[in-house]
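Undergrad: structural data only, the sequence is not supplied:
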């Protein structure tokens, strides 16, 4: 056996959902650049699930299904009211998604048709859960979803209680597309490992949420925002970054295991950051980010990943820092459900081996002789 730390470079399975080849990210064979420029998030959801872009009637049907499925059982909303107000939103989301299974009559139905319907409900209801918790912890009432709105529009509407601007909807929709899938990332693989036991889709999604919660995965953009807050002004950027580099501290939002020449998603978020920070009068966030990028790239040869500029984008949209990772989950729910359905379709229990490095030739010693 060959031991590979972190499974780096190990091909665990075949998939037709997403590819990263020579630094080019594609969903269903379509370059992420084309999708970010032209597609809607709902089109991307269909693409990840079916392998092709939807025709007009297919897209309309999916949009209608998502709108009709967005309402969350009242029992789940009531349970969210009992959560501690200071709990991290990812912990709240993990619990709330698990609760959805309790009220889904198809939760244990493992048929392809039932799993597809559950996937629609998960895509539609996850934004409702995140927005509901965000409002309840402030003492506000949740806002019911509008079945006529897109996923992006609905989330911003439910979060703030008012219709968002077209610019905000477009920016958020693009961010959802960029985060929708990323091959066998930690959370997706966790979800596939879980459902490979033939447990239900909710269990797989809860596993994925747990993995995404970590600061080395979905929590990285939250850490970037915290860093920007700590730096404060553009004049503090260089001394802060140089001190961090001298102390060999990790600069969040830079580098990626599968991209050696830069994350292809970062340029879209960089442009969005530039435009949004100008519109809301927070240009210093973008200017600080550019300066940080220049320093880290020059000193360490590392380029920004998807998390780095998404932080300033979300801040510009008025989103609270601890909601960044739940927003990641709203988007990645599309990829998670696609991979889980693919795993079910051609399942094999995922059970790797470990290289044993402990003591050998040990023997039992009676307790009074130890």
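TA: Everything's here; your move. Everything quoted here is computed from the prediction, not taken from an experiment.

Undergrad: when you work out contacts or count neighbours from here on, use the C-alpha atoms and nothing else.
TA: Will do.

Undergrad: what's the neighbour count on the residue nearest to residue 68 when sequence neighbours are not counted?
TA: Beyond its immediate neighbours in the sequence, the residue positioned closest to residue 68 (C-alpha to C-alpha, 6 or more residues apart in numbering) is residue 147, lying 6.0 Å away. Other residues within reach of residue 147 by the criterion other C-alpha atoms under 10 Å amount to 18.

Undergrad: again with residue 161
TA: Using other C-alpha under 10 Å, the number of residues around residue 161 comes to 17.

Undergrad: ditto for residue 299
TA: Other residues within reach of residue 299, judged by other C-alpha under 10 Å, total 12.

Undergrad: chain center to stretch 317-337: distance?
TA: Once both centres are worked out by C-alpha atoms, centre = their mean, to the nearest Å, stretch 317-337 turns out to sit 5 Å from its chain's centre.

Undergrad: pull out the buried residues from that stretch.
TA: Neighbour-count burial for stretch 317-337, with 16 or more other C-alpha atoms under 10 Å as criterion, is recorded at 317, 319, 321-337.

Undergrad: hang on, residue 198 packs against residue 343?
TA: No. Residue 198 sits out of contact with residue 343 when judged by C-alpha atoms under 8 Å, with a separation of 9.4 Å.

Undergrad: ok, and here's another one to check against it:
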């Protein structure tokens, strides 16, 4: 079984994953530069429209996102009737499918994409607070996309340091080439199905732990280290015992993961403002030194999961929301791919090789 590894399934202008050179490119821009210098809304605009927005365009885009944050009454009724033990990703899948009405007819467009990008974090926050018997927080029209998400989860206006860190994370996970969930969305679209259906397919793929799995093992590593003083002794012990060091090495990037580079950059700016980020930054430096000592020439660098874990824990994101938060950001990439697929469509119809018995 090849899993279509190495097979080119589509042409795209949206992103390029350059594993050999450690580059992730969005519409002609390095993703790490975008993450460090632009807002979530600006990068989302770039992926959807193919250019960075002017001030006027950005304001209009921000207003459209804010206008589309509010849940319709029928969707609230659906959310209130779903089984109490239904996890957030399954709820999100069901909720998005309920939006597949006439407003999501063929063919997919940017207004439809804005609707889904805006409403996805609202659904996640609603369900999280509902499951934990917390009062539902209505979306704010005055906060940006990332800040509003944190506000709806906690009921408090988030700290600037947390908004900044989560924004960088969300930009860097917004898009990443022809991954499993993006492929699923494009396959659904290729049948001339609607945008909501395509995103439901993508959510279904993201829900699987082999794709959207949370970086919980990295958090366990950092928890076990516990302090700056304990880092070298702990890591050296693991390497001497031949144990894996979670958060280091990547099957695609043969050099530094550019997403980890950007997240490292933002955490280094925030040293002294958040103890958890301080610990992560120190652990990474110590681990890289020791990996070079124990495994010279292996090119084992920090991957995005290491700093994803650091950032998500720093902003006090519950572990159960790691994959949903990944989904909140990746909805931008999915919708951009769906629109691109629809603009130059051909139905996906791959072949399979029969390996069963042949009747005589």
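TA: Yep, it's here. Predicted model, so just to flag it, every value in this text is computed and none were measured.

Undergrad: before we move on, the earlier item: on the three-state scheme, the aligned residue in the second structure for the residue nearest to residue 68 of the first structure is what?
TA: In the second structure, the residue equivalent to residue 147 of the first structure is residue 141, according to TM-score structural alignment. The three-state assignment at residue 141 of the second structure reads coil, by DSSP: H, G, I helix; E, B strand; the rest coil.

Undergrad: is it true that residue 141 of the second structure touches residue 64?
TA: No. Counting by C-alpha under 8 Å, no contact exists between residue 141 of the second structure and residue 64, whose distance comes to 10.2 Å.

Undergrad: what touches both of these two?
TA: Taking C-alpha atoms under 8 Å, 6 or more residues apart in numbering as the contact rule, residue 141 of the second structure and residue 64 touch no residue in common.

Undergrad: picking up where we left off before, which one of residue 198 and residue 343 of the first structure has more residues nearby?
TA: residue 343 (21 against 17).

Undergrad: OK, contacts around that one?
TA: 192, 195-196.

Undergrad: that one -> the second structure?
TA: Under the alignment (TM-score structural alignment), residue 343 of the first structure pairs with residue 341 of the second structure.

Undergrad: quickly find the element holding its match.
TA: Secondary-structure element containing residue 341 of the second structure, defined by DSSP states H and E: helix 322-343.

Undergrad: and that helix, how far out from the chain middle?
TA: What separates the centre of helix 322-343 of the second structure from the centre of its chain is 9 Å, taken as C-alpha atoms, centre = their mean.

Undergrad: on that earlier part again, how far away is the match of residue 343 of the first structure from residue 25 of the second structure?
TA: For residue 341 of the second structure, the distance to residue 25 of the second structure equals 19 Å [C-alpha to C-alpha, to the nearest Å].

Undergrad: likewise for residue 63 of the second structure?
TA: 27 Å.

Undergrad: looking at those two, which one has more neighbours?
TA: Regarding residue 63 of the second structure and residue 25, a neighbour count based on other C-alpha under 10 Å identifies residue 25 as having more, with 21 against 14.

Undergrad: so which strand or helix has that one?
TA: According to DSSP H and E, residue 25 of the second structure maps onto strand 23-26.

Undergrad: what packs against that strand?
TA: Strand 23-26 of the second structure is packed against strand 15-18, helix 31-37, helix 258-269, with contacts defined by 3 or more C-alpha pairs under 8 Å, 6 or more residues apart in numbering; DSSP states H and E.

Undergrad: out of these, nearest to residue 220 of the second structure?
TA: Closest to residue 220 of the second structure of those, according to C-alpha to C-alpha: helix 258-269, at 18.4 Å.

Undergrad: can you pull the buried residues of the closest one?
TA: Residues of helix 258-269 of the second structure classed as buried by neighbour count (16+ other C-alpha under 10 Å): 258-264, 266-267.

Undergrad: what's the most distant pair in those?
TA: Between any two of those, the greatest separation by C-alpha to C-alpha is 14.3 Å, found for 258 and 267.

Undergrad: circling back to that earlier point, give me the mean deviation of the helix holding residue 341 of the second structure from the first structure.
TA: Here the mean offset of helix 322-343 of the second structure against the first structure after fitting is 0.7 Å, by mean C-alpha distance after the TM-score superposition for the first structure.

Undergrad: returning to that earlier point: can you redo the contacts of residue 343 of the first structure as a markdown table with secondary structure, distance to residue 78 of the first structure and neighbour count?
TA: Putting the contacts of residue 343 of the first structure into a markdown table (DSSP: H, G, I helix; E, B strand; the rest coil; distance: C-alpha to C-alpha, whole Å; neighbours: other C-alpha atoms under 10 Å) gives the following:
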| residue | secondary structure | distance to residue 78 of the first structure | neighbour count |
| --- | --- | --- | --- |
| 192 | helix | 30 | 29 |
| 195 | helix | 29 | 26 |
| 196 | coil | 32 | 20 |
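
Undergrad: reformat those residues as JSON lines; add distance to residue 156 of the first structure.
TA: What follows is the contacts of residue 343 of the first structure, written out as JSON lines (distance: C-alpha to C-alpha, whole Å):
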{"residue": "192", "distance to residue 156 of the first structure": "30"}
{"residue": "195", "distance to residue 156 of the first structure": "31"}
{"residue": "196", "distance to residue 156 of the first structure": "35"}
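
Undergrad: distance of residue 307 of the first structure relative to residue 295 of the first structure?
TA: Separation of residue 307 of the first structure from residue 295 of the first structure (C-alpha to C-alpha): 17 Å.

Undergrad: map residue 24 of the first structure across to the second structure for me.
TA: Residue-level alignment of residue 24 of the first structure against the second structure, with TM-score structural alignment as criterion, gives residue 23.

Undergrad: over to residue 116 of the first structure?
TA: Going residue by residue (TM-score structural alignment), residue 116 of the first structure aligns to residue 110.

Undergrad: grab the nearest non-local neighbour of its match.
TA: Counting by C-alpha to C-alpha, 6+ apart, the nearest residue to residue 110 of the second structure once its immediate chain neighbours are dropped is residue 48, at 6.8 Å.
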